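[1] predicted model and sequence below, questions to follow.
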Amino acid sequence: MKLKYWIYAMRLHTLPLSITGITLSFLISKFRGFEEYIVYILCLITALFLQILANISNDYGDNIRGLYNFNSFGSNKRVQCSFISFLKIKKGIYLFSILSFISGLFLIYKTISINDIFIFFLYFLGIFICIYSSIFYSIGSKPYGYKTGISDLLVLFFFGIISVQGSYFLYTHTLKIDIFLLSLSIGLLNVAVLNINNIRDIDNDYKHGKYTMAVWLGIKYAKIYHIFIIFLSVFFGGMFIFLNQIKNIQWYFFIFFIFFIILHIKNIIIIKDNKLFNLELKKLIFITFLYGLSTGISFFL
């Protein structure tokens, strides 16, 4: 049944990364007196469409370059090209591009007044940038995902700043420095997820000319880079709580998060077999999701 191969291609286990920042900023905005439920749902739908678009586009681009085969550690990513034709994958890319655009258009129509022409145009342009970035990470003659460091910065931007600060602005029409710090914390955890993926695929990526940060640094320094990213995320997250502490339970949740992060770092350091990074990748996605959710919920406890 081809449906299960499409599910593999969409990489459903990564979708909590799209939900995390948007839900976190919504919970904080709700605590501060803004209850934009429809805006939240539209943000959620748009983000999910964009991430699915990015996932299938990434697999398509990498597969046509021969990066994924039956010996790849991320073997689920090859199934779409083994069991679904390239033509159908391209149709899927077109479909989710259209869905992302329509959903994004509804979102800015609902949240931004046409009279506020600059902000309206900025978000309208942002829809195209998001769609373009989702597709051309690994598609085209010069995919930016094959250039050292660019994909890391864009993940920080889209999954951190845009996801948290951008959605918070749509809920409240305000910009806050504490939300910006929180967006960096969430964004850096997403970069760490990408880095685990790149460490896992380091040999295959190098062989096919995909120069990620892991390829550029080598596995030893890629692990150090990973620890540094997470340290910065914890620092910015701690700064956010320091600026917003209302109850001790916020610190308890944060310390609980740090405990799991320490365990994760220990595992990253000792792993020798690259295929074992798959498990740590999924763990970090789950940790990131719980971190965002618990930080938002802690305001109400």
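    Sure thing, it's come through.

[2] when you work out contacts or count neighbours from here on, use the C-alpha atoms and nothing else.
    Will do.

[3] which SS state does the spatially closest residue to residue 11 that is not a sequence neighbour fall under?
    Of all residues not flanking residue 11 in the chain, residue 55 sits nearest, at 6.7 Å (C-alpha to C-alpha, 6 or more residues apart in numbering). Taking DSSP: H, G, I helix; E, B strand; the rest coil as the rule, one finds residue 55 in the helix state.

[4] how many residues are close by residue 55?
    23 (other C-alpha atoms under 10 Å).

[5] which residues touch it?
    Residue 55 makes contacts with 9, 10, 11, 134, as judged by C-alpha atoms under 8 Å, 6 or more residues apart in numbering.

[6] count of neighbours near residue 23?
    Neighbours around residue 23, by other C-alpha under 10 Å: 23.

[7] what strand or helix carries it?
    helix 16-31 (DSSP states H and E).

[8] same for that helix, what does it pack against?
    helix 37-64, helix 167-172, helix 177-200, helix 277-297 (3 or more C-alpha pairs under 8 Å, 6 or more residues apart in numbering; DSSP states H and E).

[9] out of those, flag the one nearest residue 141.
    Residue 141 lies closest, by C-alpha to C-alpha, to one member of those: helix 37-64, at 10.1 Å.

[10] how about residue 249, nearest residue that isn't a chain neighbour?
    residue 298 is the one closest to residue 249 (C-alpha to C-alpha, 6+ apart), at 6.6 Å.

[11] just confirm the one you found contacts residue 250, I think it does.
    Yes. Residue 298 lies in contact with residue 250 (C-alpha atoms under 8 Å); the separation is 5.4 Å.

[12] which among the contacts of residue 55 count as buried?
    9, 10, 11, 134 (16 or more other C-alpha atoms under 10 Å).

[13] secondary structure element for the last one?
    What that stands for is residue 134. Using DSSP H and E, residue 134 falls in helix 117-135.

[14] want to compare, so here's the second one:
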Amino acid sequence: MEGNHPPQVSTWQAWVLAARPRTLPAAASPVIMATALAWAERVFRLDAALAALLGALLLQIGANLANDYFDYQKGADTPERLGPLRVTQAGLLTPRQVLTGAGVVFGLAGLLGFYLLTIAGWPVALIGLASILAALAYTGGPRPYGYRGWGEVAVFLFFGLAAVVGTYYVQARQISLSAVVTAIPIGLLIVNILVVNNLRDIPTDRASGKYTLAARFGEAWARREYLVLAVLTYLITLGTVLLGWLPKGGLLSMLSLPLAIRLTQEIWHLQGRALNRCLAGSAQLALAFSLLFSLGIVIEKWLFG
């Protein structure tokens, strides 16, 4: 389904494609880590955790739909696109349908946000509103920041800091150093998903005037960026555990290092559409890291109290 010829699919299948389910680990991973940390620190709250998880997934789907619409409107999505199929460009859904769908999904996320507001107060409303505005402004509006090289910063802030600290806050009603520290490595891994996406799209992004960091500085720079962020992920995790800022069980996340090494090697050798494999792999890496990290601190707490 990633070629230039659109597949024959039903309307329901088109909506599933538009939601881009392979991107959802990026939304779930930070929530999983924050919830495990909350459990280990005895501030876990099931309803808040589930609402945060569902809200994060809805925000990701809404952002995917909005990007599908706005990239099509701005000419960034063309038949020459090498990435996974975009439903608006492929004619599977109309622009109006996709924009309406984004509005509905963001509305549902807002309802969950209102529920979390009743639990944890006004900071939740600020995070939720900022997340929706950031999703829309990434490719929408007169000056989309995703077209000007600010995508990595936004992804780190919202998929790292806001997602982890926000999920922890709605359960604990406070912010801890451990929550802030936990946000850093998973934020960096999720940024790398965007790095692969932008590396693959350099030719079409430059042609459409979409100047991501990869489009500005080139393929070699983007590959080095991926390597540096991957190395920092594991060094920061190791360092913060050794400093006592995170539970020792978090070191179980190191078992995902072989996957990170393999992906980094592939990114140095693959180009174009072949990078879609690395894109999916980078999302799987973030999920594997988060699950291993979470399992480690839960086991540690269970065994040693």
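    Received it, and whenever you're ready, just let me know what you need. Everything numeric in this text was worked out from a predicted model, so none of it was measured.

[15] what number of residues lie near residue 262 of the first structure?
    13.

[16] for it, helix, strand, or coil?
    For residue 262 of the first structure, the assignment made with three-state DSSP gives helix.

[17] how far does the helix holding residue 134 of the first structure sit from the chain's center?
    17 Å (C-alpha atoms, centre = their mean, to the nearest Å).

[18] give me the angle between that helix and helix 37-64.
    30 degrees (axes from the mean of the first three to the mean of the last three C-alpha atoms, to 10 degrees).

[19] what are the buried residues along helix 117-135 of the first structure?
    So helix 117-135 of the first structure, judged by 16+ other C-alpha under 10 Å, has buried residues 120, 123, 124, 127, 130, 131, 133, 134, 135.

[20] before we move on, the earlier item: quick one, what contacts the residue nearest to residue 249 of the first structure?
    Neighbours of residue 298 of the first structure in contact, by C-alpha under 8 Å, 6+ apart: 249, 250, 253.

[21] which of the residues you listed show up in the second structure as well?
    Counting by both residues aligned by TM-score structural alignment, their matches' C-alpha atoms under 8 Å, the second structure reproduces these contacts from the contacts of residue 298 of the first structure: 250, 253.

[22] report the buried members of the contacts of residue 298 of the first structure.
    For the contacts of residue 298 of the first structure, buried by 16+ other C-alpha under 10 Å: 250, 253.

[23] of the contacts of residue 298 of the first structure, closest to residue 205 of the first structure?
    Taking the contacts of residue 298 of the first structure together and measuring to residue 205 of the first structure by C-alpha to C-alpha, the closest member is residue 253, at 37.3 Å.

[24] map residue 106 of the first structure onto the second structure.
    Residue correspondence to the second structure (TM-score structural alignment): residue 106 of the first structure is matched to residue 115.

[25] rewinding a little: residue 260 of the first structure is nearest to which of the helices and strands packed on helix 16-31 of the first structure?
    Ranking these by their distance to residue 260 of the first structure (criterion: C-alpha to C-alpha) puts helix 277-297 first, at 7.4 Å.

[26] Provide the aligned range in the second structure for the closest one.
    Going by TM-score structural alignment: helix 277-297 of the first structure matches residues 275-295.

[27] quick check: buried residues in the helix or strand where residue 237 of the first structure lies?
    Using DSSP H and E, residue 237 of the first structure sits in helix 219-244. Within helix 219-244 of the first structure, the residues scored as buried using 16+ other C-alpha under 10 Å are 219, 222-223, 225-227, 229-231, 233-234, 236-241.

[28] show me what that helix packs onto, helices and strands only.
    By 3+ C-alpha pairs under 8 Å, 6+ apart, helix 219-244 of the first structure packs against helix 177-200, helix 213-217, helix 248-270.

[29] secondary structure class for residue 72 of the first structure?
    Classified using three-state DSSP, residue 72 of the first structure is coil.

[30] alignment lookup: it to the second structure.
    The alignment partner of residue 72 of the first structure in the second structure, by TM-score structural alignment, is residue 81.

[31] what about its match, how many residues close to it?
    21.

[32] for it, give its distance to residue 65 of the second structure.
    17 Å (C-alpha to C-alpha, to the nearest Å).

[33] not counting sequence-adjacent ones, nearest residue to residue 170 of the first structure?
    residue 111 (6.0 Å).

[34] how many residues are close by that neighbour?
    By other C-alpha under 10 Å, neighbour count at residue 111 of the first structure equals 17.

[35] contact partners for it?
    39, 170, 171.

[36] and it, how far is that from residue 6 of the first structure?
    Distance from residue 111 of the first structure to residue 6 of the first structure, by C-alpha to C-alpha: 33 Å.

[37] repeat that for residue 253 of the first structure.
    36 Å.

[38] how distant is the helix holding residue 237 of the first structure from the center of its chain?
    On C-alpha atoms, centre = their mean, the centre of helix 219-244 of the first structure falls 16 Å from the chain's centre.
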